[in-house]
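Colleague: need a structure here:
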Amino acid sequence: MPWPTHTVTNQVPELLDYNLFATDAALATGLEQAGGGWHAGQLARLGGELGSADILQLGALANRHPPELLTHDRVGNRIDSVEFHPSWHRLLGLLRREGLHALPFSAPRPGAQAARAAGYFLHAQVESGSLCPTTMTFASIPVLANEPALFARLRDKLFSQEHDPRDLPMAHKKSILIGMGMTEKQGGSDVRSNATVAVPVRGEGRGAEYALTGHKWFFSAPMCDAHLVLARTDRGLSCFFVPRWRDDGSKNPILIQRLKDKLGNQSNSSSEVEFQEALGVMVGEEGRGIPTIIEMANTTRLDCVIGSAGLMRQAFVQAAHHARHRSAFGRLLAEQPLMRNVLADLALESEAATLLMLKLASAFDAPDDPLLRAWRRIVTPAAKFWICKRAIAFTGECMEVWGGNGYVETGPMARMYREAPVNSIWEGSGNVMCLDVLRALERDPEGALLLLADLREAAAGHPALLALLDALRRDMQAAPEEREALARRFVQRLVLAAQAALMLRHAPRDIAEAFVASRLDADGGRVYGTMGTPALQEGILDRAWPR
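Modeller: Have a look, this model is predicted:
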């Protein structure tokens, strides 16, 4: 224009073409400590690829063009198909290529769970919706492996590192995805109220074929090649492997009624379905459906923690990048003391979440170790409660660093903020997680004592942390009704103690001390930016996001 009204200045350049792994010191050192350092080279390559402009654009496209339900073809045949933007399939292809759907099972070795968690964490910084079918496929493998005849048919297709988007019977596909269907309209988390019925059609019990009639209120993701589903037999709730297609090439009558119109996670299709005598094969013992499928849910809960930690990392990186390029009142935002306090506080929160998710992943690598079993069984639901809930406030704070530019959909912050609540809800909301922690303590009191002793060893020389652990021990002795009423307080304390112990063991000393002081400070508030250690903040930021 010959009459310009303004010159564009003081706008922050888009964060592109950087290495997500190489710029994350906490992830790299934590991975080494968790026994997955052998995977660092591959993660560095992946981190560079995920940080490229091309791949980052895929995340935006997949959410800008959500899936579309096609119930019928043009001549009226029922097809119950969901169409996705090509970006969705490219993202799933990346996840599959990296083995994030199966790595610890397809190529087991020490540290494989932590290595896989680190890759998942990196992908969560680009796009979250494509993680859903990846997580469910990953979590289904231990359950299906307990069914030798069925698993023999599925193993190669489950382990395949090639994404196959074709909607065909499993026998004709190179790879498959597995979903799950638990909740119904009337129950939500109370799956014992499920009304879907399974009637035997060929044999009875484990490995037999049944016809399922009923519905699922949340069925994710409907284009998976099969789902693990809860349905009721004469002996109670049982678990069934329900394929999308029958062996004879006909479509299994699983009718997609609609896709959920969700707040976030928009690239992924969540649906409501009805079963009209759909074929299912019983997995696990009859009447033991909840214990069978809860093994899958425990693994998906770990992925909720990893995904939320990854989302927090990306939100922090975006906030720090913005603050180092945006000026206000004559100085860069990152040079202003109060903003440094906020950013340093966010950096500590992100590092503690990263260390905790790697610790839990490594605990899944050692199922027979009593202490690590306690970490896995007690701390995983606690971490899902805390990390996933903290991610909501965390992404909001990072969006606020951007100001008005963060609140519009043309940048990444709004999508991250909308994405944050899903992991807090999926696979059990906050109260469900806290009650699960209490159940774990009751079932494994020896493990609980081992866990507290482990945390106490790390807390030596820190009176406030030792006092917190004493309070946890007292809370464990409370009457059942009181324990339940105070469960959120107990779980919050437990996670903070666990994070403090991990920071003291694995983070640089001054950064660990800053975390402990800020999280156990009685004068500290619930918002970020209330730390009382200004001298350390520049070092915290330089470690978290190198200039």
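
Colleague: Please make it C-alpha for all contacts and neighbour counts, starting now.
Modeller: OK.

Colleague: ok, the closest residue in space to Pro67 that isn't next to it in sequence - contacts?
Modeller: Nearest non-adjacent residue to Pro67, counting by Cα to Cα, 6 or more residues apart in numbering: Phe84, 4.7 Å away. Phe84 sits next to 62, 65-68 when contact means Cα atoms under 8 Å, 6 or more residues apart in numbering.

Colleague: Likewise for Thr23?
Modeller: Shown in contact with Thr23 (Cα under 8 Å, 6+ apart): 544-546.

Colleague: Could you identify the buried members of the contacts of Phe84?
Modeller: Burial by neighbour count, judged by 16 or more other Cα atoms under 10 Å, picks out 62, 66-67 from those.

Colleague: Looking at those, which are in strands?
Modeller: The strands, defined by DSSP state E, take in nothing from the buried ones among the contacts of Phe84.

Colleague: Would you tell me which one of those residues comes nearest to Arg97?
Modeller: Ala62 (18.6 Å; Cα to Cα).

Colleague: ok, now how distant is that closest one from His89?
Modeller: Distance, Ala62 to His89, by Cα to Cα, to the nearest Å: 9 Å.

Colleague: ranges for the helices of the stretch 1-150 of the chain?
Modeller: Assigned helices in the stretch 1-150 of the chain, in chain order: 25-33, 40-50, 53-64, 86-97, 103-106, 112-124, 131-145, 148-159 (criterion: DSSP state H, counting those that start in this stretch).

Colleague: One more, so I can put them side by side:
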Amino acid sequence: MKNNTQAFLAETHNVENQSGALENYNSFAHDRALTQATRGFGTAEKKSLTEFGQLCGSAEYLHLGHLANQHKPQFKSHDRFGHRTDAVEFHPAYHQLMQSAIEHQLHSSPWLNPSDQGHQYRAAKYYLQAQVEAGHGCPITMTFASHPTLNKQANIAEAWQPLIQSSRYDASNKPWYEKSGLTLGMAMTEKQGGSDVRANSTKAYPVGQPGAGELYELVGHKYFVSAPMSDGFLVLAYASGGLSCFLVPRWRPDGSKNPLQIQQLKNKMGNVSNASSEAELRGALGWLIGDEGRGVANILEMVSLTRFDCMIGSSAGQRAAVAQAIHHAERRQVFGAHLVDQPLMSQVLADLALESEASLALTLRMAQALDNASSEHEQQLLRIGTAVGKYWICKRTPGHAYEAMECMGGMGVMEDGPLARLYREAPINAIWEGSGNVQCLDLMRIISKSPQCLDAVWLEVGKTAKVQPLLQQYLTQTRQQFTQAGTDILRHGRYFMERLALCLQASSLLHQQSPNADAFCASRLQQDSQALYGAFARSIDSAAVVRHASPHP
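Modeller: Next comes the predicted model:
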């Protein structure tokens, strides 16, 4: 009798009414917004994306993202014999993600296989990969974005680019010319300057003959060296001719350690899997890229591409968050019905889904502009669209992640689930590669120097606004407000950023013939639109929007 009682008391409850993990699904095939936006891709590209989506949605691959963040990279300044190594050690999961990303050419495909959809195809793949884990995307992005800058120096590009474009991941810490594949990092920021790189104090001195492609010694410090395990770094330093751009290898050409010395790794709240560091340059050798004094101009295209990848990464974060929230709500029952069918929750989920799809639409529209950059209109649109998209999508992501977390209640804040990591990751892209105010200043600089770029936006949005009255009205008001602002426009930079972002997102959804384009306009462009998610117009069919965004067939 005693044993029976003990057995009965041990059975306190059955585990039920739990959503379970979102895994072993196809993150491409089950993303209707993405498949709709890529419907014009060729058969080979669609097949590749479908296969990649199956990988990115697998339990094993998703677990790599968890492990890479659970085990922080460790800095080892010297080996056990006392030799300076400046090594960073990572969990094997990080290396597996890096290897996969490089084998799938996320760092190189538009340069290796130029096509009229190359950047769009790469953006779609990167979008899937970034939903698994964001931190390793930093060296992938910088390696990808380095190509236009390196191309400004032919002898360096000829020597380095074949290895940068290699589809082999080589994590060994040895001279670049002994490796089968390379990654690049960036070192611009200093303590005293931050985003104001012209306040930098690092100096560069020619070893022999000064000039483009020649070796210099760099002396100074960098407060934020991204991906310090990279094989080379694009660095800004002052030469006699002004602020200049250099490629600084991890090892000297003679095989000795280049004195770019890591001081410590940054202790970041997010992006944990990726190492970021402080470093000193104690006579580090580097090749001058282009002419002296052209540092900012020569690295600008790289910065533009890294900002574009911030758009992809934040859009991916939004998709990952809303997919998790809908998955939970479709399987969790409350008050006699599935959570997804409760009117208040349906409104919130639909609003999150609209935000996510609009972010993806604008990102892919800018990828299309990259693919057609020979067109004057596309080039002008890209200049403003990248600044606007980087500002808006990245800034909207932290609030989006929080709201998705709340949809899952207490389960959302658990560190062994995905939402806590997504939430910590969410602010990173908004701050890196130029914070919000820097993007506003860039927008105002573009409008001042190249007003035709703003005309390109009006033309772009005007084409789609013809079929959407709400967008037409919003566009007309926005144009009037730009005119009326006059010299006071800078003070209201964030306001105008938001107006342009909503115009471009709505236009991109219409351009891609999204079934949710009208719902987005109704929820964002009317006077009674609210800042909080779920407080949009009653006329929107929230259940249909949620079904469209569901990660399940």
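
Colleague: thinking again about what came up before, now the buried ones among the contacts of Phe84 of structure 1 in a markdown table, please, with extra columns for distance to Asp190 of structure 1.
Modeller: Formatted as a markdown table, the buried ones among the contacts of Phe84 of structure 1 follow (distance: Cα to Cα, whole Å):
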| residue | distance to Asp190 of structure 1 |
| --- | --- |
| Ala62 | 32 |
| Pro66 | 30 |
| Pro67 | 29 |
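
Colleague: of the residues you listed, closest to Arg45 of structure 1?
Modeller: The nearest member of these to Arg45 of structure 1, counting by Cα to Cα, is Ala62 at 22.9 Å.

Colleague: Any chance of the helices of the stretch 1-150 of structure 1 in TSV with distance to Ser270 of structure 1 as columns?
Modeller: Rendered in TSV, the data for the helices of the stretch 1-150 of structure 1 read as follows (distance: least, Cα to Cα, whole Å):
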stretch	distance to Ser270 of structure 1
helix 25-33	31
helix 40-50	25
helix 53-64	14
helix 86-97	14
helix 103-106	25
helix 112-124	18
helix 131-145	10
helix 148-159	21
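
Colleague: which one of those helices is the most hemmed in?
Modeller: Counting by mean count of other Cα atoms under 10 Å, helix 112-124 has the highest mean neighbour count of these, with a mean of 26.

Colleague: and of the helices of the stretch 1-150 of structure 1, who's closest to Leu177 of structure 1?
Modeller: Closest of the helices of the stretch 1-150 of structure 1 to Leu177 of structure 1 is helix 131-145, at 5.5 Å (criterion: Cα to Cα).

Colleague: What is the corresponding segment of structure 2 for that closest one?
Modeller: The aligned range for helix 131-145 of structure 1 in structure 2 is 137-151, by TM-score structural alignment.

Colleague: which element is the residue nearest to the spatial centre of structure 1 on?
Modeller: Note on structure 1: the residue nearest the mean C-alpha position is Cys304, at 2.2 Å, using Cα atoms, centre = their mean. Secondary structure assignment for Cys304 of structure 1, by DSSP states H and E: helix 289-323.

Colleague: Measure how that helix sits relative to helix 131-145, angle-wise.
Modeller: 150 degrees (axes from the mean of the first three to the mean of the last three Cα atoms, to 10 degrees).

Colleague: What about Arg491 of structure 2, how many residues nearby?
Modeller: Arg491 of structure 2: 12 surrounding residues under other Cα atoms under 10 Å.

Colleague: and it, what pairs with it in structure 1?
Modeller: Structural correspondence for Arg491 of structure 2 with respect to structure 1 (TM-score structural alignment): Ala485.

Colleague: With Arg282 of structure 2 instead?
Modeller: If you follow Arg282 of structure 2 across to structure 1 using TM-score structural alignment, you land on Gln276.

Colleague: Its match in helix, strand or coil?
Modeller: Assigned by DSSP: H, G, I helix; E, B strand; the rest coil, the conformation of Gln276 of structure 1 is strand.

Colleague: Is it in contact with Lys216, as I believe?
Modeller: No: if you go by Cα atoms under 8 Å, Gln276 of structure 1 and Lys216 don't touch, sitting 11.9 Å apart.

Colleague: Mutual contacts of these two, please.
Modeller: Joint contacts of Gln276 of structure 1 and Lys216 (Cα under 8 Å, 6+ apart) do not exist.

Colleague: Distance of Arg331 of structure 1 relative to Trp402 of structure 1?
Modeller: To Trp402 of structure 1, Arg331 of structure 1 is 15 Å away according to Cα to Cα.
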